[in-house]
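*Asks:* let me see the structure of the following:
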Amino acid sequence: MNATPSPNLVGRQRECAELDDLLSRLRSGGSVVCAIRGEAGIGKSVLLDYLAERASGTTISRVQGIEADMELAWASLHQLCGPFLGEIDRLPGPQLDALRVAFGMASGDPPGRFLVGLAVLTLLTRASETRPVLVLIDDAQWLDRVSLQTLEFVARRLLAESVAFVFAVRDPEGAALLGGLPALRLEGLDRRPAGALLESVVEGRLEPRVRDRLVAETRGNPLALLELTRGRRAVELAYGPDASGSGSVSSRVEDDFARRLRSLPEHTRTLLLIAAAEPAGDAQLLVRAAERLGVTPDPVPAAAAGLIQLAEPFQFRHPLARSAVYREAGLAQRRAVHRALAEATDPDHEPDRRAWHAAHAASAPDEEVAAALEAAAGRARQRGGVVAEGTLLQRAAELTPDQADRGRRALAAAEAYYSAAVPERATELATIADLCPLSPLDQARLDRLRAQILFALSRSDEAAPLLLDAAGQFEAQGSPLARETYLEAISATVFAGRVQGPYGALAAATAALAATAPPSTSAASDLLLDGVATLLTGDRARGVPMLREALTALVDEELVSRDAIMRWLFQASIAQETFAHQLWDFHAWEVVSARAVRLSREIGALSTLPLALMFAAGVDFHRGDVAKAVGRVEEGFAISAATGHAPLTYASLVVTAWQGDEAATLAVLEQARRSATEHGEVSLLGVSGYVKGVLYNGLGRFDLALAGAREGVDHDGFNFTGWSLTEHVEAAVRCGETRQAAESLRRLTERTDDTGTAWARGIQARCEALLADGAAADALYRRALALLDSEGIAVQVARTHLLYGEWLRRTDQLAAARDQLRTAHRMFEEMHLAAFGERARRELAATGERARSRRPAATARLTTQEAQIAALAASGLTNPQIGAELFLSPHTVEWHLRKVYAKLGISSRRTLPDALAAAEAT
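*Replies:* Sure thing, here's the model as predicted:
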């Protein structure tokens, strides 16, 4: 039975019913997430109060976003986790370390926010084993950025835990936050309940027309109705509230709070200003600051005026009351209060808050304060608070008297903002730094940063010349950053999709090889740069061995810090592009992608994990494990959605094309085309040629395959050109365009002759077979099969069986053709590659044999995530280990496993490996 809503919830019966249902689902063992959205004063906080009052039998954690705390890294998350920190030592080691560093309880490498998120998820999940957990987050738009991002990540990963997250978000300030989460939107009260609320608080009888005018002027906003009429009689309201109808409801309410403030004694106003400037609400700190200002801490008059609530800690009635107090004070008053707070703050236990208050107290540049802020920024970085680092450094730069030091600090702030994915602020601080005298080394850092920002925003070829220029400046200063920057320049040209031209990959490679820069801090990076640059300049005979040596370094290099791992993950991207598309080295691609996924998971680097998953999906796909590849692609998309990053479409394009879904492939291609046009990522246009070649070769529409593959062949790109050549050879032969096929074979041979890998030699042999006759063709097909099978590249093995069978049928060797086509048909069906499977079936029917379709394996009934979890469980991982691997809670893992057991007809983990094997065999 529902409780009767409090008077403040007049007209909110529907919303209360939804929240009652939320609590019911939570108590039933489900996870629930909701964002209550609306303007200031609309009743969001009151609904959170309603939830807290109704949530008997649950553990409640409540956090209040405070605007003044927005730049203090992890402050809000620390507040939220307070009730659960007694269990922190039960966390797995990496999660424990990440959380302790984030909360300033230990020193160590800056933790990734998603590893911190996984730690919080584990903490909440364990707490929910005893009783349901209700997390209430008020004024989410004012949480510090890293806390909000982490909590959003946790909320999106909830599924089978007895945990509920309810965010209250003020619009329009928070309109762009928490997109996609279930929302409860609050509008103003309807005329009748709004009028009833008014009449319940106004002394005397309101005339209906006066009541209706007040409701209309406040747009039914409950806070406005209550506060603008507070302490007034009906007769005083005959002509509406004191404030005019202009301006937003929140500004009018804030003005009303300011009006009440002006009637208070000066010492009370000063006390309120101290509280407004120090949002932690520490009563002892307020007393110490008040003593320094000669103020007696008597809050009673402020409570009588309806500005605060008499409670511990000190609480304003509403955030608008806090902002009204701070806004009403003069600049000199605010500085005096911040100075008192800085002097009253313990320099040993709260050095960052002390520095922040000192900065607000400063009326002129002050090197001592700036240095304290710079030190605070260093501590923020150690906790993983990169946004906080940028903010503190920005303020430090503003207070720095020396122009050279100001430029250095502004540049450091810009770099911090760039690392935190806030390119707009990074650009602003870079402009400030550019106006100051910088050392040659810092000027190079600035130019490199500007190029990095440009590349991150557009991936256009405009970034490459800037990076090359920065690399030259680093080289002139003898900096080891030169070689890292040359590698960045080459990488930029790869994504920009150009090899030739004044700022293409070849130009960057030529400059890198001519450079006399000292070694970088990474041997793997240096070897990779030398190998890629040598390869690009045409000396494949020297470049290939260099890249083999780079592979050993990439696999074996010891990585001792998070920064080192992040640098390695950047290098891994260009390395995998090179190994897969230039060297045809399947082993190198496989081992580097496996390490990239593992490292990204270990440090919680979800910014790099989607890209690592994309490369790993390519390996799985070529191995023939299409379901696993699709699982990795979907996981990458899910992580991108949870983290706000744009999804990577390369692997999805390739898999969809091989599956032969024309409508889906063309839809993704169109999306990629728009992205390439808008952002300058021309390499997406290169992959589209390969994708069209695969799609239409699979569907047997060779004229379209020829035109599509031609786009990929003609595209001046680093990647996918070689793969496009193989599709073009096949399509050209089927269309009778033997001259085109021969030219593409010649170009392909230039790329494969000197690599020496089985993949390269196998693909080359198959393409040669397409243009050969008689015994030579037969021998080439058999050679291609042996080479590709030795590498375990199943999709290419199946493709070769198909082509060999088609050739045998056309040369009237029907019995031999049936053997090859049966194998191709079986393999394509097992891999769920429908178009190529249908092509094999048609060819087999042409030999006089009817192909039998296999029943779908029982594992096909598993969802992608169920299949992932089942495979990991069958390999021996525990639920917590699987959860850490996939960024899920152990409860969610167990929930998925129960569904797996039901679908496979088993009852325990012990029989899972055999059940999976048996299901695949059916």
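
*Asks:* contacts, neighbours, all on C-alpha from now
*Replies:* Will do.

*Asks:* isn't Glu227 up against Asp256?
*Replies:* Yes: contact criterion Cα atoms under 8 Å: Glu227 and Asp256 qualify, at 7.4 Å.

*Asks:* let's compare: structure for the following, please.
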Amino acid sequence: MHPRQVLYGRRAEREVLDQLLQELVAGQHVVLVLRGESGEGKTALLDYLGATAIGARIIRVTGVQSEMELAYAGLHQLCLSMLDQLDNLPAPQRDALAVAFGLAAGAPPDRFLVGLAALNLLSASAGSRPVICLIDDVQWLDHASVQALAFVARRLVADPIALVFTQVEPSDGQEFLGLPEMLVTGLNDRDARSLLTSAVPALLDERVQDRIIAEARGNPLALLELPDEITATELGGWLHLPRTRALESHTGRIERAYVRRLRALPARAQQFMFLAAVEPLGDPTVLWRAASALGLDETAAAPAEAAGLIRLGMRVGFCHPLARSAVYGAAGPVELRRVHRALADQQTDPDRRAWHRAAAASAPAEWLAEELERSAARARARGGAAAEAAFLRRSAELTPESARRGARAVAAAQAELAAGAPDTAEQLLSTAEMTELDDLQRARAERLRARAVFARSRGPDAPGMLLDAARRFTPMAVPVARETYLEALLAAIFAGDEHLPPGQSLRTVAEAARFAPAKPGSQDPVDLLLDGLTAQFTQGYGSAAPTLRQALEATRVRGDATLICLTASLVAMELWEGTAWRDLLECYVRAARETGTLSLLPMATDFLAGFHLQAGNFVTAAALIEEAADLNATAQAMLPPYTPVILAAWRGDQAGAAKLTEIAIKDASNRGEGGALVVADYAAAVLNNGLGHYGTALAAAQRTTRGDHMVTRSWGLAELVEAAARLEEWEVGDVALRELTERTQASGTPWALGTEALARAMLSRGPDVDDLYRTAIDRLRGCRMNAHLARAHLAYGEWLRRNNRRSHARDQLRRAHKLLTNIGADAFGERARNELEATGETVPHRTPDTLDLTPQEALIASLARDGQTNQEIGTALFISPRTVEWHLRNVFAKLAISSRRELRDAPLDAVAATTAAR
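*Replies:* The predicted structure follows:
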């Protein structure tokens, strides 16, 4: 066997891969990312795995630089052999994948839905035998494919599927962070010498060997290629050793060695190599036709094949990916244009043809810019935002007329922003702003620049920029202007009022939006939300509440998955509208899952978890938090731990809350997102009220009420009242109660009025305390906000006990203790236990429940109990049906049941506290 095909050393790496195969044969899933510098042997390890995996189905994918701009090109390589199963997928997944691969026309599919379709294709293929996917050089795959593959990798649970990636280290890509990985480093000196002597038997002189081994630093490819840089005389060791070079990267040194071998070939062979380096698929039919157009026949490739640089067969391949990149880099601009032009004429795919033509262009051409624009539209229809941006960017470069070039640059910037590249978007906007943009285009550019700033950091810069853009739109496009004013308000809310620069407070932004032209009597959610929020920040909560309630209803009627729906859910929290909060987000999440519109799903899922937390459904909240975190990692969104830190606070988990708070503060401080800091203060107030640390709770609650903060200001007032009452800080409590009352009366919901009655009861020193507590309990029971109901029982019981009404106190404290311990609010539950013992009642400490469902198991069990099929649950949670089945088997075992029918009577609620405490 040729030394290039033999693994020298690598005992530890082979043991890892052998263990991987054992786990796969046992029916487990495996994910592994091999990281390392170029030439360290990552591809050789993939070859070893493929050769030793007897009986498994092997699928290989290789990233190619020239394919990086074509959306889903890499995923298409992965799925090509499985497309005969496409019709067996659920319709939304089948359609999404067909559109992504250009097999059908349709609306742009979301990348998550495409990823789910790929996951289910793999799952179906693994039904008969294990599947091993070897994905080499992921750093050269297109962005859409990388995201889809990362999505699949994070959702493998129950299928015998292995995904093994190689990635050059260091890499800018973040999609695979957190997945199991193995760092591939150089060979030790003994194995390096074995490889070197087997590759170059003529290398007899040990001094030369030592020098090459030292230069290569264990890099196998360097060991194989560096001898080519040394003359035959030097190899023999008769003359002095080569002069010491300055230290440089292996990649650069090895690529230069490949270039020297290239330049030693005849001119016709070099031309063929340039052609092969540009043609991404190694398709011999396309390659030979293009070669014929350049006047090359099969004899042109023979010297390159003899030199070991290229392999000819069913596919034309290079000896190493670095050889391809070295050859591509060695080609001059004239040579590259020639081969791109030849390849363009052989393409049946219009987008590849357009891309090659663009690479062959030496001067701007409107016809070609238009062709690229059409390719961008097709990429957008396939859901390839990064590919759309690349086509538009090149289209703008090839546009001869200034105004049209600027318009295309703005469109390219918008696509880059959608693809998650705000820095590139800003560069394009800078280019566009130097052209002859009209007023509307300049306004669009200004808005996009502000959105790019907001995408990078939800800090204090974006609100003012969005405000300027809204003003620019006002004379030309009023609906767009109003949308932009609403975006400015949202950006200011995220930034936090006290973190905004002078002259750009929430009130200032709201005052500007207040004078935006409006359509009288409009029932559009954007108009109602904008009018309501501007009223809240300029005229007060009471003035805004009626319009905001109308906005909630209008948004619920429309029922779609947009940013407007998420904005309305914030308004529902602000108004203590629990039902609207839940309905809006359930509608959003359902629509997003069904349609694949998932870019904001992590935040929506986190907000929905927040509802279940306040309602006392900690088990559901924990499951949704886990799902949001999973989606967040896949989408690489910047979602701070809003609900997780609040859940930790309600649980009384001091260590967990401290850790999450530290993460939230560091993350928010880096971005300037003051809103997240206020959430951390609210959580601290809840935590310390539960623990009985009322002084700390008071200080934290006061921080939440020092600015125009949505939601946390209203909720923080209730925490402030409790802490002040327990510390007998009556004046502080009364001031907080007055503002709380203004808000609760304007809201008028049972949750709001129950919160007010509880606050009044805590601060009252008169004869009406008993009635106030009972009113609070009745209203909170009616709106089913059980976490707050439990605390009302606790506060009432504590008051009764302090007033020596022990019998009545025990009744309330027993209710509080049961509710609080069942939902997992352990600190408040401990307060209830201590108070019960103070009445003379013995209360045993709670013992852990043996029915320990994970959050995802609990969520799947509840969905199955509601009658959803494995396919429906898998679609909802973005996992395969086999994974759903695997989780349900675990649930059945833990609950000692054997069927879905028994789930209806299973004690799922009884395990809520155990699950929530995880």
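
*Asks:* sorry, back to before: and Glu227 and Asp256 of structure 1? which has more neighbours close in?
*Replies:* Neighbours per residue, other Cα atoms under 10 Å: of Glu227 of structure 1 and Asp256, the larger number sits with Asp256, 22 against 18.

*Asks:* packing partners of the helix or strand containing that one?
*Replies:* Here Asp256 of structure 1, judged by DSSP states H and E, is contained in helix 249-262. In this structure, helix 249-262 of structure 1 packs against helix 222-227, helix 319-328, with contacts taken as 3 or more Cα pairs under 8 Å, 6 or more residues apart in numbering; DSSP states H and E.

*Asks:* list of residues touching that helix?
*Replies:* 39-41, 218-219, 221, 223-224, 227-228, 243, 269, 302, 305, 307, 320-321, 323-325, 328 (Cα atoms under 8 Å, 6 or more residues apart in numbering).

*Asks:* can you tell me what Arg406 of structure 1 aligns to in structure 2?
*Replies:* Aligned counterpart of Arg406 of structure 1 in structure 2: Arg405 (TM-score structural alignment).

*Asks:* just to revisit the earlier point, derive a PyMOL selection command for the buried subset of the contacts of helix 249-262 of structure 1.
*Replies:* Entered in PyMOL, the line below selects the buried ones among these, by 16 or more other Cα atoms under 10 Å:
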select buried, resi 39+40+41+218+219+221+223+224+227+228+269+302+307+320+321+323+324+325+328
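
*Asks:* ranges for the helices of the stretch 651-800 of structure 2?
*Replies:* Assignment of helices within the stretch 651-800 of structure 2 using DSSP state H, counting those that start in this stretch yields the ranges 654-671, 674-691, 694-704, 712-727, 730-747, 750-763, 769-783, 786-802.

*Asks:* give the aligned range of the last one in structure 1.
*Replies:* With TM-score structural alignment applied, helix 786-802 of structure 2 matches the range 794-810 in structure 1.

*Asks:* before we move on, the earlier item: out of the helices of the stretch 651-800 of structure 2, which one sits most buried?
*Replies:* Ranked by mean neighbour count, those are led by helix 674-691 with a mean of 26 (mean count of other Cα atoms under 10 Å).

*Asks:* which strands or helices does that helix pack on?
*Replies:* Counting by 3+ Cα pairs under 8 Å, 6+ apart, the packing neighbours recorded for helix 674-691 of structure 2 are helix 478-495, helix 642-651, helix 654-671, helix 694-704, helix 712-727, helix 826-838.

*Asks:* residue range for the fourth one in structure 1?
*Replies:* Taken onto structure 1 by TM-score structural alignment, helix 694-704 of structure 2 occupies residues 702-712 there.

*Asks:* the matching stretch vs structure 2, average distance?
*Replies:* With mean Cα distance after the TM-score superposition for structure 1, stretch 702-712 of structure 1 departs from structure 2 by a mean of 1.6 Å once superposed.

*Asks:* what's the spacing between that stretch and its chain's center?
*Replies:* Here stretch 702-712 of structure 1 is found 35 Å from its chain centre; the criterion is Cα atoms, centre = their mean, to the nearest Å.

*Asks:* what comes up buried for stretch 75-87 of structure 2?
*Replies:* Result for stretch 75-87 of structure 2 [16+ other Cα under 10 Å]: buried residues Leu75, His76, Gln77, Leu78, Cys79, Leu83, Leu86.

*Asks:* good, we can wrap up now.
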